[in-house]
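Asks: give me the fold of what follows.
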Amino acid sequence: MAYRKLGKTALELTEITFGAWAIGGWMWGGNEGNDAIEAIKVAIDNGITSIDTAPIYGQGESELLVGEAIKGISRDKIQIATKFGMRWDLAKGELVGPSEKNDGTKINIYKYAGKESVIEECENSLKRLGTDYIDLYQIHWADPTTPIEETYEAVLRLKEQGKIREAGVCNYDVAQVAKADKVCPLASIQEPYSILRKDIEEDLVPYVIDNEIGILAYSPLQRGILAGKYQPGHVFNAGDTRAGSKYYQDDYLLKVNSFLDAIKPIAAGKNVTIAQVILRWTLSQPGITIALAGARNAQQALDNASVMELALSDDELSEIDTQFAKVEIPA
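Replies: Got it, this is the predicted structure:
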């Protein structure tokens, strides 16, 4: 098992952490619960003992599936990260917009992280996960209607009560990270990061390196496009928001696939997949502590676990960067 410590804390997560967004089905065109539970169990059995989920993923579905999958496993053998601050069951805060549950029920999504909501969400997550503490508790998105100080005073209270081990943030800028960290010392920040999306390198990465805060990179495969399995004209299931993503438009997809074709020799030489190479590249970047990798079935979980045994030389990492630059993929 390959663990990495988050910042100045004692909390360690496996460098590949199970990202449980897709198993919730929401925004991914539905899910298959039994496959998801098996994927989590296989991941744990093969060394991925850390899981990152959130209440909004399937409106509780992802956390319930994680809770079911970890039943009977000694709690000190796994690390659970979840989030708060996105409500579909409370009309308060900033309206994000309308959405649908997996069953088609219409809902509205709000960003809200008032003190009482943070406490309530934690209790709800503990119940769904079937545990009495959360290893890493993170705000999902910034709530402009609530002072950060109020939000993280509530998080600090939860930490003092032993309901969470460490605090983190997601999708925050440098100024927001600094405000939260002053109230409740942060273990980590979770941000989108991939070879296609490196904007955090400009200011956030230097800041967290200087301040010893870990980075959990989400969507390192850019929601699957960097696995090299999609071709122009791909038809997604109803409700799968990748259909409208710029990354999955035909022109963009052709450029990405051209880059992936160029690095196939690296993957072939190590008898691994392109996705595994990309995940290891991600973990090799300055400031990146953890890469979140989703799995909707057992084979994907096994492939992700194998990344923890994969090594890339400096020359191979340089070759990946060189081939990426040649294709001139737009930011």
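Asks: from here on, just use CA atoms for contacts and neighbour counts.
Replies: OK.
Asks: what separates the nearest residue to Leu129 once chain neighbours are set aside from Ala54, distance-wise?
Replies: If the residues on either side of it in the chain are set aside, Leu129 comes closest to Gly67, at 4.0 Å by C-alpha to C-alpha, 6 or more residues apart in numbering. As judged by C-alpha to C-alpha, to the nearest Å, Gly67 and Ala54 stand 12 Å apart.
Asks: picking that back up, what's the residue nearest to Leu129 in contact with, if anything?
Replies: Contact analysis of Gly67 by C-alpha atoms under 8 Å, 6 or more residues apart in numbering lists Arg128, Leu129, Gly130, Thr131.
Asks: assumed the last one was part of a helix.
Replies: Put plainly, it is Thr131. No - counting by DSSP: H, G, I helix; E, B strand; the rest coil, Thr131 is not found in a helix; it is coil.
Asks: quick one: residues contacting Ala311.
Replies: Counted by C-alpha under 8 Å, 6+ apart, Ala311 has contacts Arg280.
Asks: could you say which helix or strand holds it?
Replies: Using DSSP states H and E, Ala311 sits in no helix or strand.
Asks: on that earlier part again, can you tell me the SS state at the residue nearest to Leu129?
Replies: The local conformation at Gly67, judged by three-state DSSP, is helix.
Asks: any idea how far it is from Glu61?
Replies: Computed with C-alpha to C-alpha, the distance linking Gly67 and Glu61 is 10 Å.
Asks: follow-up on the earlier one: how far away is the residue nearest to Leu129 from Ser258?
Replies: Using C-alpha to C-alpha, one gets 40 Å for the distance from Gly67 to Ser258.
Asks: run this one through as well so I can compare:
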Amino acid sequence: MEYRKLGESDLTVSAIAFGAWAVGGWMWGGTERKDAVEAIKASFDLGVTTIDTAPVYGQGTSEEIVGEAIRGIPRDQVQILTKYGMRWNLAKGTLAFHTRDNHGTPIDVYKFASKESIIKECEDSLERLGTDYIDLYQIHWPDVTTPISETMEAVSRLIEQGKVREAGVSNYNVEQMKEAERTLKLVSNQVSYSMVKRDIEAELVPYCLETNKSIVAYSPLERGLLAGKIRPGHQFAEGDHRVNYKAFKDGNIDRVWPMLDQLNALADQKQVTMSQLVIRWTIDRPAITVALVGARNAEQAVQNAKAMDVTLTADETAYINQLLETVTLV
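Replies: The predicted model follows:
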């Protein structure tokens, strides 16, 4: 495994991190807790020491599973990344969306990141995770109802108290990052990035390179599309949010498959899986420090971690980039 510093901090993370959204079950058609715990442990055994989660993932379920999985591991050998600012148990801020929890009960999720709310969320996360500090604390989505300075002041207080090591953001644009840094130093921004979703390369990547900020890339496999297993006509399980996700609608699956066929040929030639090839390409991109990759069971987790064994030559990378120029999702 390769390990990298987040921004200009002393926090070292694995280049491949375990993305724990799916193991929370919510929006992914449920979860098998035993399989999820084994997946995280299998990742750790192969050097994936970094785990990214959030309270809203299963309304606490994902954090609880992470806490169970890391029990017994020396705390300084694992890095926990979690988030705040998405409340399903407090109707304040901006309504993000209507959804259902893992039991099928309708719930409303709000974007809210006031000082008091963050302090409460941090305490709840620490309890669910079974730890006394969080390595990287990230606002999940921008909250337009709370001044960014107030939000960052709360995180600064948590850092002073030793409950948080470093501050990051998620889904922030460049201007929002600049505003946040008027209050405290950020080390990272967690954003969506994949072979077929590269809009951050226009402004965010140059800014992060210039200011020594890390980018934590989520959905590098575009929620499974780039794994090469979801073909046209695929039927998603009940409760799986991907049935309405842009990448799988409006003919996008058909649109991306010619490129995936050629990419698969390269993967076969290198004797690696399509997912491993995609993950390796992602973590080789400028400013991308970490790729978050989810797994529902140990077998998937092992395959993801082994992406670090893949090497891409300059010619192979150029060939892949050329292939990507032929694909545009609508």
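Asks: before we move on, back to that, give me the buried subset of the contacts of Gly67 of the first structure.
Replies: Burial by neighbour count, 16 or more other C-alpha atoms under 10 Å: within the contacts of Gly67 of the first structure this picks out Arg128, Leu129, Gly130.
Asks: show me which of those is closest to Ala36 of the first structure.
Replies: Distance ranking of these against Ala36 of the first structure, using C-alpha to C-alpha, places Leu129 first at 14.6 Å.
Asks: check contacts around the closest one.
Replies: Contacts here follow C-alpha under 8 Å, 6+ apart; on that basis Leu129 of the first structure touches Glu63, Leu64, Val66, Gly67, Glu68.
Asks: how about 7 Å then?
Replies: With contacts defined as C-alpha atoms under 7 Å, 6 or more residues apart in numbering, the neighbours of Leu129 of the first structure are Glu63, Leu64, Val66, Gly67.
Asks: what ranges do the helices span in the second structure?
Replies: In the second structure, the segments counted as helices under DSSP state H are 33-45, 61-70, 115-129, 148-160, 174-180, 204-211, 252-270, 274-283, 298-305, 314-324.
Asks: next, the buried residues of the last one.
Replies: Put plainly, it is helix 314-324 of the second structure. Counting neighbours by 16+ other C-alpha under 10 Å, one finds that the buried residues in helix 314-324 of the second structure are Ile320, Leu323, Leu324.
Asks: got it, and the first one?
Replies: For helix 33-45 of the second structure, the neighbour count (16+ other C-alpha under 10 Å) marks Arg33, Asp35, Ala36, Val37, Glu38, Ala39, Ile40, Lys41, Ala42, Ser43, Phe44 as buried.
Asks: could you do the longest one as well?
Replies: Neighbour-count burial for helix 252-270 of the second structure, counted by 16+ other C-alpha under 10 Å, picks out Asn252, Ile253, Arg255, Val256, Trp257, Met259, Leu260, Leu263, Asn264, Leu266, Ala267.
Asks: just how off-centre is it within its chain?
Replies: Using C-alpha atoms, centre = their mean, to the nearest Å, we find the averaged C-alpha position of helix 252-270 of the second structure to lie 24 Å away from the chain's own average C-alpha position.
Asks: now swap in stretch 113-129 of the second structure and tell me
Replies: Relative to the chain's own centre, stretch 113-129 of the second structure is displaced by 19 Å; criterion: C-alpha atoms, centre = their mean.
Asks: circling back: closest to Ala81 of the first structure out of the contacts of Gly67 of the first structure?
Replies: With C-alpha to C-alpha as the yardstick, the closest approach to Ala81 of the first structure among these comes from Leu129, at 10.5 Å.
Asks: distance of Asp135 of the first structure from Asp303 of the first structure?
Replies: With C-alpha to C-alpha as the criterion, Asp135 of the first structure and Asp303 of the first structure are 25 Å apart.
Asks: neighbour-wise, which of the two wins?
Replies: Set Asp135 of the first structure next to Asp303 and count neighbours by other C-alpha atoms under 10 Å: Asp135 wins out with 22 against 17.
Asks: isn't the more buried one right up against Ala167?
Replies: No - taking contacts as C-alpha atoms under 7 Å, Asp135 of the first structure lies outside contact range of Ala167: 8.4 Å.
Asks: returning to that earlier point: between the contacts of Gly67 of the first structure, which is nearest Val177 of the first structure?
Replies: If you rank these by distance to Val177 of the first structure using C-alpha to C-alpha, Leu129 comes first, at 27.0 Å.
Asks: aligned against the second structure, show me the partner of that closest one.
Replies: The alignment partner of Leu129 of the first structure in the second structure, by TM-score structural alignment, is Leu129.
Asks: my guess is Gln222 of the first structure contacts Ile195. True?
Replies: No - using C-alpha under 7 Å, Gln222 of the first structure is not in contact with Ile195, being 8.6 Å away.
Asks: skipping adjacent residues, who's closest to the equivalent of Gly239 of the first structure over in the second structure in space?
Replies: With TM-score structural alignment as the criterion, Gly239 of the first structure lines up with Gly239 in the second structure. Leaving out its chain neighbours, the residue that sits closest to Gly239 of the second structure by C-alpha to C-alpha, 6+ apart is Gly29, at 4.4 Å.
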